[in-house]
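J.: have a look at this fold, sequence not included:
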């Protein structure tokens, strides 16, 4: 049997989808209130799938929220999951009988009535759109497509919603309409996790004159930019480009961060803070995060993340890593951050190890293990991996448990770099002098595979084998294109000099005049030289 495997899937980077969180400290009601629409339902379902202690409560909340929409299929799915979770809870050996454990019965009357309402509304919107197209009013057609897309989104039909929002593009009559269309497409593309589509429409929205010209001066424009940066940050995070994701989240404005359909301001603080911690050096962390007046307001919503960043910057790595472990369970319940928690934590720890050792010539691994709240054996394994990856230039004395920095002679290294730069400058200077001399003396070069017309024949050029080209040099007293340019050339009136074809052309010639010519300063010879054939 043949099995098709996606070549883009890396098994080492594949997220663990079967993990279970047993000890969350999440206020579910407050968490759900930060989102709206389909995002609230999807996040609650994600928590129910990965957190047994909160499963029943999350499904009940999702069931009540989904009844405010036309999404009948999701209602039936959540009700089925809730029934299974309730049965599992009751059949547990340590189950405690409680009131209200039974799930609400499936409301078949609501299901049928909602399906009829959704169908009637769809027919009405479709009829209105046809009438708008008959009247050929672009603004009405655009709004008709948007209304139809909103209805499909409310019904949970994301594919048709994306089609309707995309069709509105042809009927946009202003930059404001284009931006609104882009935001709608971005929102649905995030739900579909089509991240390349998200980045494409973020770029399209940012290139509109409404955004490109006004910049940060307009409050409304700043709100749009914040939405675009948040969506781009999610896409970069999903692509594991953590530094780009951090830069996007850091550009968000706290006063204009109102995008509950995708993420909350607390998400911006957590996503941006952890990505910056994993990828920024000390200078970038201090300049872009700690000293950022805008991002400080986001960090006030997540004091634990703020304290982690400050502890890391102050080189208090043990307390920093301990606080990271304390909030790990809550991070694993975030549907967009959960696949990256392990990678981000590893990068943050590696960066802490590198920064700890960077000022030392040698370090006692016992004291280092105490600073990182780990054992010497585990620390030795981590340092070995960092040395093999080239992130730490050091050697380990496994017997004495001491880490020694490799002795690099900075003086010799600096001299070697200086000599290499001098040789490169010399090579570039000679190449420029050669080019200037060739142009000044009207030396014509015919590259192999070039034109073979009459003009080339009149110049008397010849293509050599093995990638060599020839230079046609005018004979003494004869200017190219002169009075006798139309006459048949005499074979010995042009001297051919072989030059290797390619980016670096070194002239190989028996003529002693050509090297002397290249030594002359520019402008010293007013006309082509009179060369004598050898």
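T.: Done, it's in. Given the structure is predicted, the values throughout are model-derived calculations rather than measurements. Residues are numbered from 1 along each chain as shown.

J.: drop to CA atoms for contacts and neighbour counts, all remaining ones
T.: Fine.

J.: name the next helix or strand following whatever helix or strand residue 199 lives in along the chain.
T.: Take DSSP states H and E as the rule and residue 199 turns out to sit in helix 195-206. Using DSSP H and E, the helix or strand that follows helix 195-206 towards the C-terminus is helix 209-212.

J.: in the helix or strand following that following helix, what counts as buried?
T.: Under the assignment DSSP H and E, the closest C-terminal helix or strand after helix 209-212 is helix 219-238. For helix 219-238, a neighbour-count test (16 or more other Cα atoms under 10 Å) marks 221-238 as buried.

J.: packing partners of the following helix or strand past helix 219-238?
T.: Using DSSP H and E, the next helix or strand after helix 219-238 towards the C-terminus is helix 242-250. Packing contacts for helix 242-250, counted by 3 or more Cα pairs under 8 Å, 6 or more residues apart in numbering; DSSP states H and E, involve helix 219-238, helix 265-279.

J.: hang on, residue 172 packs against residue 138?
T.: Yes: the pair residue 172 / residue 138 is scored as a contact, 7.3 Å apart, by Cα atoms under 8 Å.

J.: more neighbours, the two?
T.: Neighbours per residue, other Cα atoms under 10 Å: of residue 172 and residue 138, the larger number sits with residue 172, 19 against 16.

J.: nearest residue to the more buried one other than its sequence neighbours?
T.: Leaving aside its chain neighbours, residue 172 sits nearest to residue 178 (5.9 Å; criterion: Cα to Cα, 6 or more residues apart in numbering).

J.: and what of residue 192?
T.: Closest to residue 192 by Cα to Cα, 6+ apart is residue 158, at 7.3 Å.

J.: would a markdown table of the helices and strands packed on helix 242-250 with distance to residue 202 be doable?
T.: Listed next are these as a markdown table, based on distance: least, Cα to Cα, whole Å:
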| stretch | distance to residue 202 |
| --- | --- |
| helix 219-238 | 6 |
| helix 265-279 | 17 |
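
J.: then this one, side by side with the first:
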């Protein structure tokens, strides 16, 4: 959870008020992880974010996340927050142990009585206990204990409910909790530098697919489908599949907003609000979709209702579709800090860049490519004035263009001596002659085949009609 080398990334303050932003999400472990991410990335908000996170943690039962938050505060030099409340931690840990012992004892009794519904409910209570307490602490001397420690224990416990579910509603309730737990696993893995986040995001995708055709009533399905699309989009984004993420977000019905959740699970309050969906979907669409698709599917489709929640995102897409590329990039850049502080968008190492950095880079590349497509040649000076380089190096524009040419993003060649970017020249005269020659050869072949047919008919030969032939007008392979 602590930033690399204990130093937070130097992001400028965001445009939102931290407390108002935090109130958009319900209390729980994911909110605490969000606030930890803010503290690790933005020094100016670190103290306030960790104060809110620690206060929320002490309202719950998770001693492990409380200790990690204190460690993060100490790494950031916040001594007043880094001092742990050992009395509270000891008392809460003892309460958790007693509660775990009671739940395990009750579950054994249910299994002995062979009552399926009691076993399912007992298994769910045990899984919820692991989820709210952070699960067992791994044993440093036993590496294999990692697979059944932390949120892994909650995920495994929820999965064991499957054998005792008797209705589609039971299965859907279990699947929703598996998705939420897998998201917690993925976010925790990202913040602790663990490479298993992709595995957990793939688990989210697999479970989200199960929610789309579950056999429940239409009223219930209308609440499950939007949740499935949103979490699938977040998971695809988490593993870098931005085109698939855009597709998932664009398919999300606006019923997701203020739906109130189902089975005591409200993903809009706990995972991603309608504003978040607008931002995730808008950025992924800008980075991967053509101008025509943006106009038809994003601005002209059902997703526009989400964009109304974030007018600046809608404005950026409109600017891109009207070829005002730099204005679009400048609009997005104003909210770079806000989006970098999002626990899903801002995930990623300081060296490899976050998802925001990668999406911004793709949008810039697509803007340069679309701008250059209107010219036969453009000077690097003119290109740099239209798209100011992100680096202060004197040859930054040249290096960026060369990189785009090498990775196939830009179809052009660079005249380094003259400082000119030249589009590939198409010889339209030669292309026209080749097309005319090809058409003449086809006409000649057709006439020869018809002449053969006439000669055979005059000679009294019977010509069998092959299946699929063109009514005798043209002899194909059947002849």
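T.: Received it, and whenever you're ready, just let me know what you need. Model, not experiment: these values are computed from the prediction.

J.: neighbours around the aligned residue in structure 2 for the residue nearest to residue 172 of structure 1, how many?
T.: Under the alignment (TM-score structural alignment), residue 178 of structure 1 pairs with residue 171 of structure 2. Taking other Cα under 10 Å as the criterion, the count of residues near residue 171 of structure 2 is 18.

J.: helices or strands next to the strand or helix carrying residue 171 of structure 2 in the packing?
T.: Secondary-structure element containing residue 171 of structure 2, defined by DSSP H and E: helix 168-191. Helix 168-191 of structure 2 is packed against helix 29-41, helix 151-159, helix 197-210, with contacts defined by 3+ Cα pairs under 8 Å, 6+ apart.

J.: among the ones you listed, which is nearest residue 8 of structure 2?
T.: helix 29-41 (4.8 Å; Cα to Cα).

J.: which elements pack onto that closest one?
T.: Helices and strands in packing contact with helix 29-41 of structure 2 are listed as helix 43-59, helix 63-75, helix 168-191; criterion 3+ Cα pairs under 8 Å, 6+ apart.

J.: at 10 Å what do you get?
T.: helix 18-22, helix 43-59, helix 63-75, helix 116-133, helix 168-191, helix 267-270, helix 336-340 (3 or more Cα pairs under 10 Å, 6 or more residues apart in numbering; DSSP states H and E).

J.: and it, which stretch of structure 1?
T.: So helix 29-41 of structure 2 sits over residues 38-50 in structure 1, by TM-score structural alignment.

J.: trace residue 209 of structure 1 over to structure 2, please.
T.: In structure 2, the residue paired with residue 209 of structure 1 is residue 215, using TM-score structural alignment.

J.: run a quick neighbour tally on that match.
T.: Residue 215 of structure 2 - counted by other Cα under 10 Å - has 13 other residues nearby.

J.: what's near enough to touch it?
T.: Residue 215 of structure 2 sits next to 167-169, 172, 221 when contact means Cα atoms under 10 Å, 6 or more residues apart in numbering.

J.: ok, the residue nearest to residue 210 of structure 1 when sequence neighbours are not counted - contacts?
T.: Closest residue to residue 210 of structure 1 apart from its sequence neighbours, by Cα to Cα, 6+ apart: residue 175 at 5.9 Å. The contact partners of residue 175 of structure 1, taken as Cα under 10 Å, 6+ apart, are 181, 205, 207-211.

J.: now residue 175 of structure 1: how far from residue 212 of structure 1?
T.: 11 Å (Cα to Cα, to the nearest Å).

J.: need the overlap of contacts for those two.
T.: Common neighbours of residue 175 of structure 1 and residue 212, counting by Cα under 10 Å, 6+ apart, are residue 205.

J.: quick check: longest helix of structure 2.
T.: In structure 2, with assignment by DSSP state H, the single longest helix is helix 428-458.

J.: how far is that helix from where the chain is centred?
T.: Helix 428-458 of structure 2 has its average C-alpha position 53 Å from the chain's average C-alpha position, going by Cα atoms, centre = their mean, to the nearest Å.

J.: nearest residue to the middle of structure 2?
T.: Against the mean C-alpha coordinate of structure 2, by Cα atoms, centre = their mean, the closest residue is residue 237 at 1.8 Å.

J.: that residue maps to what in structure 1?
T.: Correspondence of residue 237 of structure 2 to structure 1, assessed by TM-score structural alignment: residue 237.

J.: before we move on, the earlier item: what's the mean distance for the match of helix 29-41 of structure 2 versus structure 2?
T.: Here stretch 38-50 of structure 1 is compared with structure 2 after superposition; its mean distance to the aligned residues, by mean Cα distance after the TM-score superposition for structure 1, is 1.1 Å.

J.: quick check: buried residues in that stretch?
T.: Under the neighbour-count criterion of 16+ other Cα under 10 Å, stretch 38-50 of structure 1 has 38-41, 43-50 buried.

J.: the stretch 251-400 of structure 2: helices as residue ranges?
T.: Listed in chain order, the helices of the stretch 251-400 of structure 2 (DSSP state H, counting those that start in this stretch) span 267-270, 274-288, 291-293, 304-307, 311-321, 325-333, 336-340, 355-372, 380-386, 396-406.
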